[in-house]
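Asker: show me the folded form of this:
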Amino acid sequence: MNNHEVSRTTRLSTAAMIVLAGILIVMAAAPWWAGRADLRLFGEIFLYLSLASLWNLLAGYAGLVSVGQQAYVGFGGYVLFALTMLAGISPLAALPIVMVLGGLIAVPVAALLFRLRGAYFAIGTWVMAEVFRLSAAQITVMGGGSGTSLPASIVKSMADGRSAREALAYWLALGVAVLVLGTVYLFLRSRQGVALMALRDNELAAKSLGIDIWRSKFVVYVVTGALTTLVGALIFMQKLRISPDAAFSTNDWTAFVIFIVVIGGIGTVEGPIIGTLVYFALRETLADLGSVYLIALGAVAILIMLKAPRGLWGLIRGTRGIELFPLSRRVRATTNKDT
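Answerer: As a prediction, this is how the structure comes out:
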């Protein structure tokens, strides 16, 4: 006799998790087999993957299309520099403080921005980011508009020797990527995640079922703000220098991130991973071509949006609903051997 059970995992997703665990072990050992340039590139990939996954959670699931996430990237960098240079806190000890402060600053920002809808919300996020940038430019103790660098004494306190510091920065980038992907995945598998996917599919229907739309989006915004702030702190810990224009760059921390999510597949966990790999492959191949590089990125984005509106992962996933990070519930038959 056949019974039925509801399950999320599949053989493919189980195999994918095993492969992913193997990849993590190999990448964790990268300081022993990769050069310094490779470590910096891998670290940058992990940080962009983190930013893309967080933006995807915000826009792809909560429907909050933000073009001002550079506000939290820059805020994280400036708070890290302030805590280390002015308060005398070690950079590693400052990281959790930075994340908490990022979540706290996201609360009043969300309360203000959530009064706006649609395109007005997107514009509002950009305006808020500009407020952050202009405010940072007025902080004379942090170098004003020209910015500042971490003192050599603070840099040396992070680890003994340049190679050790490179390895530490790499491990932190890898760790935050695992933290972000794990948080996004577990969040989407929770009841809150089910509510978000209901909001994404039909907000009116979700509201009629008793889902608190404002609260659901508020929680996502605050969590995203906190983790984006942490990523921003790691970005500028790696760069060792910060300035308002670099910290709050729309191109670097929002435009390229949106490109990654769009070409990979918005509203999927796998999309930002594929998009990040494609973006860095294009960048490393075409970066020496100057402005042609940006034209090529635009052409790729337009082509994918026309030919594959659901992104590259949408093409791979097809109609079979393949998921490496299973979120959907499936009904499968099981055999009862006792009957």
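Asker: all contacts plus neighbour counts: C-alpha atoms, from now on.
Answerer: Fine.
Asker: strands of the protein, residue ranges please.
Answerer: Along the chain, the segments classed as strands by DSSP state E run 2-7, 148-149, 241-242, 330-335.
Asker: out of these, deepest packed?
Answerer: Here the criterion is mean neighbour count by mean count of other CA atoms under 10 Å, and of the strands of the chain the winner is strand 241-242, at a mean of 20.
Asker: residues making contact with that strand?
Answerer: Contact with strand 241-242 is made by Gly77, Tyr78, Gly147, Thr148, Ser149, Leu150, Phe236, as judged by CA atoms under 8 Å, 6 or more residues apart in numbering.
Asker: go on, stretch 144-157?
Answerer: 81, 84-85, 90-91, 136-138, 142, 240-245.
Asker: straight-line length of it, end to end?
Answerer: Looking at stretch 144-157, the gap from its leading to its trailing residue is 25 Å under the measure CA to CA, to the nearest Å.
Asker: OK, contacts around Leu116?
Answerer: Contacts of Leu116 were listed using CA under 8 Å, 6+ apart, and they are Gly124.
Asker: one more to line up against the first:
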Amino acid sequence: MSLVSSNQWAVETRTRASSMFFVIAAVAVLIAFAAPFFLSRSGIQDLFFILTMLVLAQCWNLLAGYAGLVSVGQQAFVGFGAYAMFATVILLGLDPLVGVLAGGLMGALLAIPTGFFAFRLQGAYFAIGTWVIAEVVRLSMAQWKALGGGTGTSLPTTATRDMVGVKLVQDIFGVRSAQAVDILCYWLALILAVASVVFIYRLLRSRQGLGLAAVRDNTVAARAVGVDALRIKAAVYIIVAFITGLVGALIYVQKARISPDAAFAVTDWTAYVIFIVVIGGIGAIEGPIVGVLVLYLLQTLLADYGSWYLLALGLIGIAVMLFAPRGLWGLFTERTGIQLFPVRRILTGGTNKTNGGTNV
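Answerer: From the prediction side, this is the model:
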């Protein structure tokens, strides 16, 4: 946190805690990148799950926590992106990594016509509308006979074995192609997770981020000062669809098999994501990070209890909403004042002042 001399003012967002955290985070990313050198295949798969769910949760948090768009149909973009990847590989014969990019692009394209419909709805109607859209897309994909129809299909073995980067990973680690695919997908998930967090943080610190916060807090007041509420919400909706499509395609490269029911599962790709954000803290970048770790721990501890596991998740979610409405990270911030990704502007300086400041 920089200091300013007398009679000077400065607007800052960083804090000492955030500066220290960025150094720690950089080290953690380097260690995570090296994880395949010392973790087993199952450990890499667990980390892949954590990273992909983190990206989905960050996207939903941006959509609901900052743009005020509560969607329960994000599985539409996960599934559509995954099917776009399968079509790219099976029907066009292209590399799965090209298919991942195609998944993101098709997710963004899907967001344009569906957004035209969904944005005519407000509040709970918007949430229900997004779920209906996801169901329509699922039923449509189930009719695509070239990709297995309702029963789904698998990626050709040669497609993943010959994927760009797999041979290099095999040479580095001396593993079979299936494990090399897991490692490569894990590295891509790590890059995507870091990129998404950095992108969202920079967006929230920009002028567009201020406009987004204004729209979330009071749409009428935001319009009165010149913020185009519809345009900024639509932009966020399309960006989130693009990233979600990328994640969906990457997940199904690693799975190598797809079906409509799995790719468009509301529990796996929306309910868990909402749980992560609500538990961790909506409207804070740190929230999904905390929430995804809590979900993983609960899955590890309670997965053997069958339906009781889902009941436990529901009870924990209700308890957090009742006693910590801003989530676990929000509760921690209220008591400590620590923010790892501060986006609030602080006005510092002034006559005979070198410390302290005022929130703006």
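Asker: give me the TM-score for this pair.
Answerer: The TM-score (TM-score structural alignment, normalised by the length of the first structure) is 0.96; 337 aligned residues with a CA RMSD of 1.5 Å.
Asker: mind putting the strands of the first structure in TSV, distance to Gly60 of the first structure included?
Answerer: Supplementary listing: the strands of the first structure in TSV, determined by distance: least, CA to CA, whole Å:
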stretch	distance to Gly60 of the first structure
strand 2-7	24
strand 148-149	36
strand 241-242	30
strand 330-335	22
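Asker: let me know how buried the corresponding residue of the first structure for Phe116 of the second structure is, in neighbour terms.
Answerer: Following TM-score structural alignment, the counterpart assigned to Phe116 of the second structure within the first structure is Ala111. By the other CA atoms under 10 Å criterion, the neighbourhood of Ala111 of the first structure contains 12 residues.
Asker: mind checking how far Ala111 of the first structure is from Ile273 of the first structure?
Answerer: Note on Ala111 of the first structure: its distance to Ile273 of the first structure, by CA to CA, is 31 Å.
Asker: and what of Val194 of the first structure?
Answerer: Between Val194 of the first structure and Ile273 of the first structure the computed distance is 22 Å (CA to CA).
Asker: what's the neighbour count on the equivalent of Asn61 of the second structure over in the first structure?
Answerer: For Asn61 of the second structure, the aligned position in the first structure is occupied by Asn56, per TM-score structural alignment. Applying other CA under 10 Å, we find 29 residues neighbouring Asn56 of the first structure.
Asker: what sits against Asn56 of the first structure?
Answerer: Val261, Ile266, Gly267, Thr268, Pro272.
Asker: would you agree the second one is in contact with Gly63?
Answerer: No: with contacts counted by CA atoms under 8 Å, Ile266 of the first structure stays clear of Gly63, the gap being 10.7 Å.
Asker: residues in contact with Arg40 of the first structure?
Answerer: Glu166, Tyr170.
Asker: relative to Cys185 of the second structure, how far out is the residue mapped onto it from the second structure?
Answerer: Using TM-score structural alignment as the criterion, Arg40 of the first structure maps onto Gln45 of the second structure. From Gln45 of the second structure over to Cys185 of the second structure the distance is 9 Å, taken as CA to CA.
Asker: and Phe248 of the first structure, what pairs with it in the second structure?
Answerer: Using TM-score structural alignment, Phe248 of the first structure lines up with Phe264 in the second structure.
Asker: brain fart, Gln138 of the first structure
Answerer: Alignment note: Gln138 of the first structure maps to Gln143 in the second structure; criterion TM-score structural alignment.
Asker: just tell me what Arg330 of the first structure corresponds to in the second structure.
Answerer: Taking TM-score structural alignment as the criterion, the aligned counterpart of Arg330 of the first structure in the second structure is Ile346.
Asker: residues near Val261 of the first structure, how many?
Answerer: Other residues within reach of Val261 of the first structure, judged by other CA under 10 Å, total 32.
Asker: now Asn359 of the second structure. Nearest residue, chain neighbours left out?
Answerer: The shortest distance from Asn359 of the second structure to any non-neighbouring residue, by CA to CA, 6 or more residues apart in numbering, is to Ile346 (4.4 Å).
Asker: much appreciated, bye for now.
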